[in-house]
Structure formats: structure tokens, C-alpha cells
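Chemist: Sequence and predicted structure, then a few things I'm wondering about:
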Amino acid sequence: MLRLLGKAPSINVRKVLWTCDELGLAVDNEQWGSGFKSTDTPEFLALNPNAMVPVLVDGDVVLWESNAICRYLANRYHGEALLPADPARRAIVEQWMDWQATELNNAWRYAFMALVKNSPAHRDAVAIDASIAGWNRHMAILERHLERSGAFACGDQFTLADVVLGLSANRWLMTPFDHPALPAVQAYVERLSERPAFLKHGRNGLP
């Protein structure tokens, strides 16, 4: 059975759990991270020197970085529907996955830590406002894309891009600040909510 090290509330762990459900894969989710087993131990650091979750162990294969793990699972376990074999279609999926992991994540980080995590290190009102503005600007990019992409991020077929973007859209909607109207994003989340795995790992009450 696959081993997934990382606390279930983590958005990056949920990416992998959602992907596993879409692929019908059984996974043993071991709870590591803040509030659970410490990642700053020789045992964990031997698997991921960054001391971060998630980590996937699949036999002799050990992987960290959530998007890389999701790609591996789709490649290894016949997930062509999630990650197409065609080079052009695959590149579009990976483009949106990479955008989520870099541009979008970096935009929301400060505001999320302040407004959801109540982090004492994230109390600068100017920085919070700047993070919210950046977050909204990136979500507006997604809004414009969804207006023309079809049902999902890369067309009419659900892919790994929707796993990562769906979780991010849910986080945006659940974080307490004044949200601009983005009807395509809202409709996208409602479509994703027809998938049991999204309700289990995405729209499950956790931002």
C-alpha cells in the first residue's frame, strides 16, 4: 500500500489524497506535521530534507513536492485521463499546476497566515492588504480563463490541474475577507462539488 506522510488538513496533502481517490488507490495517510509527529526528526529528514509534508513512499520510490507526487501517481497508475499522454495537452495541465504552486500560492500566503492561521508573525496590515490584492488579482486571471476554457481548467475533461486549482479556489472562498464577484470561479467550484473526492478532500470545511 502507498504511504503518505503528512497531516490530512494540509492543502498539499489533500492534493495527493484527492488524486489517490480519483485513481482508486488505497493509501495509508500517516499524520506528520504541526500538531502531529514532528517532521524535524532524523527519520523524516531522511525522506525529505526540507522537513515538509507531504512525502509519498511507494515501495522503493520516495517523493516530496505535492505536484510532483500527483504527476507520479497519474503516470504510474494509469491516470491518463488526469494527465494526458499527448505532449501539448499535458503541457497545458502542467502549466496550470505550476502556476498554482508558484504564482497563486505566493500571492495568498501572507493573508492566509494572518486571517486563517492567526499567525503572530503575520500582523502587518499593509502586508495583509497587499496579499489580498495579489490573491484577488490572480483569482481574476483564473476567472478569465474559466470563462473560455469549458467545464474545467483545461477544457471539458477533469485533470490534475483541477485538483490543485480546485483546492486553491476553495481556500480563496473560505478565507474571511471581502471577495470580488468571480462567477466563473464560483460555478467551477460548484461543478467540482459534484465529485465525491472533492467533497471529501477539498470542500470539506477546511480552507
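Modeler: In hand now; what should we look at?

Chemist: From now on I want contacts and neighbour counts done on CA atoms only, so please keep to that.
Modeler: OK.

Chemist: how deep is D129 tucked in, by neighbour count?
Modeler: 14 (other C-alpha atoms under 10 Å).

Chemist: can you map out the strands along this protein?
Modeler: 2-5, 27-30, 55-58, 61-64 (DSSP state E).

Chemist: so can I have CSV of those showing distance to A197?
Modeler: Formatted as CSV, those follow (distance: least, C-alpha to C-alpha, whole Å):
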stretch, distance to A197
strand 2-5, 17
strand 27-30, 14
strand 55-58, 19
strand 61-64, 22
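
Chemist: Would you mind measuring from the nearest residue to M97 once chain neighbours are set aside to L192?
Modeler: Excluding its sequence neighbours, the residue lying closest to M97 (C-alpha to C-alpha, 6 or more residues apart in numbering) is A161, at 5.2 Å. Computed as C-alpha to C-alpha, to the nearest Å, the A161 to L192 distance reads 12 Å.

Chemist: I'd say R3 and D28 touch.
Modeler: Yes. Assessed by C-alpha atoms under 8 Å, R3 is found in contact with D28 at 4.8 Å.

Chemist: These two: who's more crowded?
Modeler: Each of R3 and D28 has its neighbours counted (other C-alpha under 10 Å); R3 has more, 16 against 13.

Chemist: okay, now the one to match up with it:
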Amino acid sequence: MRTPRQEPNVSDNKLTIWGRPNSVNVQKVLWCLAELDLAHERIDAGMQFGRNNEADYLAMNPNGRIPTLVDGDFVLWESNAIMRYLCLADGKGTPLYPVLPRHRAGVERWLDWTLSTVQPIERPLFWGLVRTPPAERDMRGLQKAADEAAAMWRILDAHLATRSYVEAESFTLADIALGAYARRWFGVEGVVKPELINLARWYHVVAQRPAFIRHIAPPLS
């Protein structure tokens, strides 16, 4: 019988993350790395740093987006896929990515939701209030964007009414992915936002984690 090839442990290689630290998708990965206590090097790429449209980067990630993970001879892009890989390849098992099928499926659901729902709705509000000069902002349009984002966050607020964390009653990748976006929701100013008590309570808890303070809490830019 052929013996399956043993893949190297993620800690056996030098991990490299390409991406700028103010990208929400890079922040998710950096938060995950810190929770797993995995050493890594980060190389600036994207926006003012460039590099992501250069041939060598496109050879790794043909989308020209960030982040990109390099683990020895293995290259992976898409932030949620990178977080899953880090949890699995660490080889130790971690509550961040539960083993029980129903708990893992629950985490997967929210990871998918961040990409299908949260990111498209959050992006116009964040870019309009943080990355657009004040004189160029369409405040009426931004209030509409805030109302749409509030309707989205109400879904998570209702879900959190009966639980401490997003899934499995313990801190998981779902809290990382959603916590990074919640930082933007609670951090933007200049629009009217509703009081979401359960969301705020959960956010206060995850925002106390050292990895959040290091990688997510710095001023929005």
C-alpha cells in the first residue's frame, strides 16, 4: 500500500505574507497568524506600495490582489482560504477552526457571508468616509450606504443575542473575519448609525484580544 506523502508542517518553512497592513483582508490573516503564534515576514504590496501588478507578483497571484501567502514552495491567495490553511497546516489542531462538522460548517457560513454580503456592502461606506477627501464626499449617498450596512449588521446583532461568539461558543475564524469588518463599521464617523447592543457587546470582547489591538485597532486609513 502506498503511504500518503507527509506535507510539511506550516512552522517548518518561512511564512511570507504579501500585502499592506491597512487592507482588511491582510489584517484578517495577520490576526490569524498572531492567534496561532506563527512567525512570518510581511512584504508591503498594494495601493501606494505597488508591486501587486508586477510580473513576479502576478506569477504568484494572477488576480493582482492582496494578500498572498508563500509557505516554502506553496503559494496561496484569498484571505479566508489562507486562514483555513494556516489552521490546518499548523498540525496541532485549533479551536479557531472547529473539528465537529456542524461547528465547522457554521464557521464556514460566516466566512462566506463576509465575502458575499459584508464586503460588498461595507466597501462603499469605508471608501467614502475614509479614503475620499471630505470635499469630494457625497454625504447623502454615504448615509444611504450606512443604512444598507446597518441592515446587514442587524443580522449578526440578532444572531449574537443568545451567544458570546459568532459560532461554537468559543473564538473562531468567524470572529476574526467579522471582527475585522466590524472595526470599520464602528470606526467610521460622519453618518447616523443605529445602536446594535449585541454587536457592540461582542465587538468589545474581541477588541480586547492582543492580536486585534496590534493588527486591527490602528487608525483607519
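Modeler: Yep, that arrived. In this text, all values refer to a predicted model and were calculated from it rather than measured experimentally.

Chemist: before we move on, the earlier item: now which residue in the second structure aligns to the residue nearest to M97 of the first structure?
Modeler: In the second structure, A161 of the first structure lines up with A174, judged by TM-score structural alignment.

Chemist: Which strands or helices does the helix ranked longest in the first structure pack on?
Modeler: When the first structure is parsed with DSSP state H, its longest helix is helix 125-149. Judged by 3 or more C-alpha pairs under 8 Å, 6 or more residues apart in numbering; DSSP states H and E, helix 125-149 of the first structure is in contact with helix 105-115, helix 183-192.

Chemist: For the second structure, which residue occupies the most central location?
Modeler: K28 (3.1 Å; C-alpha atoms, centre = their mean).

Chemist: Map that residue across to the first structure for me.
Modeler: By TM-score structural alignment, K28 of the second structure lines up with K15.

Chemist: Distance of its match relative to S168 of the first structure?
Modeler: On the measure of C-alpha to C-alpha, K15 of the first structure and S168 of the first structure end up 10 Å apart.

Chemist: do R137 of the first structure as well
Modeler: 14 Å.

Chemist: before we move on, back to that, overlap in contacts, K15 and S168 of the first structure.
Modeler: Residues touching both K15 of the first structure and S168 (C-alpha atoms under 8 Å, 6 or more residues apart in numbering): there are none.

Chemist: Quick one, which of the helices and strands packed on helix 125-149 of the first structure gets closest to W99 of the first structure.
Modeler: Minimum separation from W99 of the first structure across those (C-alpha to C-alpha) falls at helix 105-115, 8.4 Å.

Chemist: what's the matching range in the second structure for that closest one?
Modeler: Going by TM-score structural alignment, helix 105-115 of the first structure sits over residues 119-129 in the second structure.

Chemist: Mean deviation, the matching stretch versus the first structure?
Modeler: Averaged over the aligned pairs, stretch 119-129 of the second structure sits 1.2 Å from the first structure after superposition, using mean C-alpha distance after the TM-score superposition for the first structure.

Chemist: how far does that stretch sit from the chain's center?
Modeler: Relative to its chain's centre, stretch 119-129 of the second structure lies at 15 Å (C-alpha atoms, centre = their mean, to the nearest Å).

Chemist: buried stuff in that stretch?
Modeler: Q119, I121, E122, P124, L125, F126, G128, L129 (16 or more other C-alpha atoms under 10 Å).

Chemist: Repeat that for stretch 199-207 of the first structure.
Modeler: Neighbour counts over stretch 199-207 of the first structure (16+ other C-alpha under 10 Å) mark H201, G202, R203, P207 as buried.

Chemist: Give me the aligned partner of the first one over in the second structure.
Modeler: In the second structure, the residue paired with H201 of the first structure is H215, using TM-score structural alignment.

Chemist: which other residues reach stretch 77-91 of the first structure?
Modeler: Counting by C-alpha under 8 Å, 6+ apart, residues outside stretch 77-91 of the first structure touching it are L23, R71, L73, A74, N75, V93, Q157, F158, T159, L160.
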